[in-house]
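Colleague: coords please:
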Amino acid sequence: MSDPTEEAAYAAFVEAAWNRHMAVAILLTGDRHRGEELLQDCLVRLYVRWRRAALTDPHAYLRRMLVNGNVSWWRRRQRELPTAEPPDHADPRSGPYERDEDLRRALLSLPRRQRAIVVLRHYEDLTEKAVAAALGCSVGTVKSQHSRAMARLRAALRENQEAAR
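Modeller: From the prediction side, this is the model:
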């Protein structure tokens, strides 16, 4: 980008949207530090494509980048064969992103596509059509996966409540 007004518009977008998209990245990845890394990588790529993204909806463009970036990371990780898992020092409840621990665990137990659908539908408050566009699937897929995800979340939360009694 060489135009100072475009750079100012990009900087204003990042400043205004950081917290919103950071929370989405954390919910998608299940880890605060991994979420920060994902968002920063996507913002770097968005900077290069700012002219195209700014013409439409930059929030939707970034949201799609976050989902795709998380899927790409997950796929790369599946090909790697780590010899040991690094300790998870991230506390997802720290900072302004506090979440109910049972709900967080239940969300993390969902398959990645179902988790993305639940996060986009309920946290980002997107319509089924907008979620389908963000994930590159049909509205019917969003509906069926959302239904399955909600049933799994209800069951997991019910089990946690019963175990706490």
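
Colleague: From now on I want contacts and neighbour counts done on CA atoms only, so please keep to that.
Modeller: Fine.

Colleague: what about Leu38, neighbour count?
Modeller: 22 (other Cα atoms under 10 Å).

Colleague: For Ala164, see how far away it is.
Modeller: 35 Å (Cα to Cα, to the nearest Å).

Colleague: list the contacts for Ala23?
Modeller: Tyr97 (Cα atoms under 8 Å, 6 or more residues apart in numbering).

Colleague: Just the element for it, please.
Modeller: helix 4-29 (DSSP states H and E).

Colleague: after that helix comes which helix or strand?
Modeller: Downstream of helix 4-29 (by DSSP H and E), the next one is helix 32-48.

Colleague: What lies in contact with that next one?
Modeller: Helix 32-48 has contacts (Cα under 8 Å, 6+ apart) with 1, 10, 14, 21-22, 25-29, 53, 62, 65-66, 69-70, 90-92.

Colleague: helix/strand/coil for Asp88?
Modeller: coil (DSSP: H, G, I helix; E, B strand; the rest coil).

Colleague: contacts for stretch 71-81?
Modeller: Contacts to stretch 71-81, defined as Cα under 8 Å, 6+ apart, come from residues Arg112.

Colleague: Let's compare: structure for the following, please.
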Amino acid sequence: MDDERRRQLEADPRFAGFVAERGDALLRYGYVLAGNPHDAADLVQEALLKLRASWPRLRAKDNPESYVRTTMARLHTAAWRLRRRELLAWDPPEHGYHDTLPSEDEQAMWETLAGLPRKQRVVLVLRYYEGLRDEEIAAALKISRGTVRSQASRALDKLRSAVGEHIGEGVMSDRGERR
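Modeller: Below is the predicted model:
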């Protein structure tokens, strides 16, 4: 990158404003994806570096945050592919935002979510946290819709099983019916 372009990037206050305004939300999103604060911070940092390199092209768009979130999901999936096995533990972020302390049921849910395989966790985060449709998830992760559905189904089965064991009663299906 030439010096002139670098000065233009550094002089653009909109990039710094975007990072200041959306940084905490991106860190929370990264935490939900990665399951721990350290990997979440790495995801945010890497995605913002990619955004900064593309800022002249993306600053005119309405939603650079969408670019960053998609980049974070892809980076997370790429890391999963490199490190096939990983042991995650419940470790809340040091500066996270919580309305209240999690109940035992919520704690069990978070521990189970953190223990899911990375691809299953990413699919659930994109579906339920980001509200993406199966087609959008498949495009973001570069996998088929069928893979999205099977990963989501397996993940939900594991969550239902773990929560059902924890609370000792029947669990709900996708439609809210007792099973």
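
Colleague: related to what we said a few turns ago, tell me roughly how far the helix holding Ala23 of structure 1 lies from structure 2 on average.
Modeller: Following the fit onto structure 2, the mean deviation recorded for helix 4-29 of structure 1 is 2.5 Å by mean Cα distance after the TM-score superposition for structure 1.

Colleague: List the buried residues in that helix.
Modeller: 10, 21-29 (16 or more other Cα atoms under 10 Å).

Colleague: quick check, nearest of the residues you listed to Tyr97 of structure 1?
Modeller: Ala23 (6.7 Å; Cα to Cα).

Colleague: now the most centrally placed residue in structure 1: how far from Ala60 of structure 1?
Modeller: Computing the C-alpha centroid of structure 1 and ranking residues by Cα atoms, centre = their mean puts Leu28 first, at 3.2 Å. Distance of Leu28 of structure 1 to Ala60 of structure 1, given as Cα to Cα: 15 Å.

Colleague: and what of Ala90 of structure 1?
Modeller: For Ala90 of structure 1, the distance to Ala60 of structure 1 - Cα to Cα - is 27 Å.

Colleague: do the same with Ala54 of structure 1
Modeller: With Cα to Cα as the criterion, Ala54 of structure 1 and Ala60 of structure 1 are 10 Å apart.

Colleague: do the same with Ile117 of structure 1
Modeller: Taken as Cα to Cα, the span from Ile117 of structure 1 to Ala60 of structure 1 is 14 Å.

Colleague: more neighbours, these two?
Modeller: With neighbours defined as other Cα under 10 Å, Ile117 of structure 1 and Ala60 compare such that Ile117 has more, 26 against 16.

Colleague: what do we get in structure 2 for the more buried one?
Modeller: Aligned by TM-score structural alignment, Ile117 of structure 1 pairs with Val123 of structure 2.

Colleague: Contacts only, for its match.
Modeller: Contact analysis of Val123 of structure 2 by Cα under 8 Å, 6+ apart lists 137, 148, 151-152.

Colleague: quick check: stretch 136-155 of structure 2 aligns to which part of structure 1?
Modeller: Using TM-score structural alignment, stretch 136-155 of structure 2 pairs with 130-149 in structure 1.

Colleague: Span of that stretch from start to end?
Modeller: Rule used - Cα to Cα; the end-to-end distance of stretch 130-149 of structure 1 is 18 Å.

Colleague: next one: stretch 111-128 of structure 1
Modeller: Per Cα to Cα, the first residue of stretch 111-128 of structure 1 is 18 Å away from its last.
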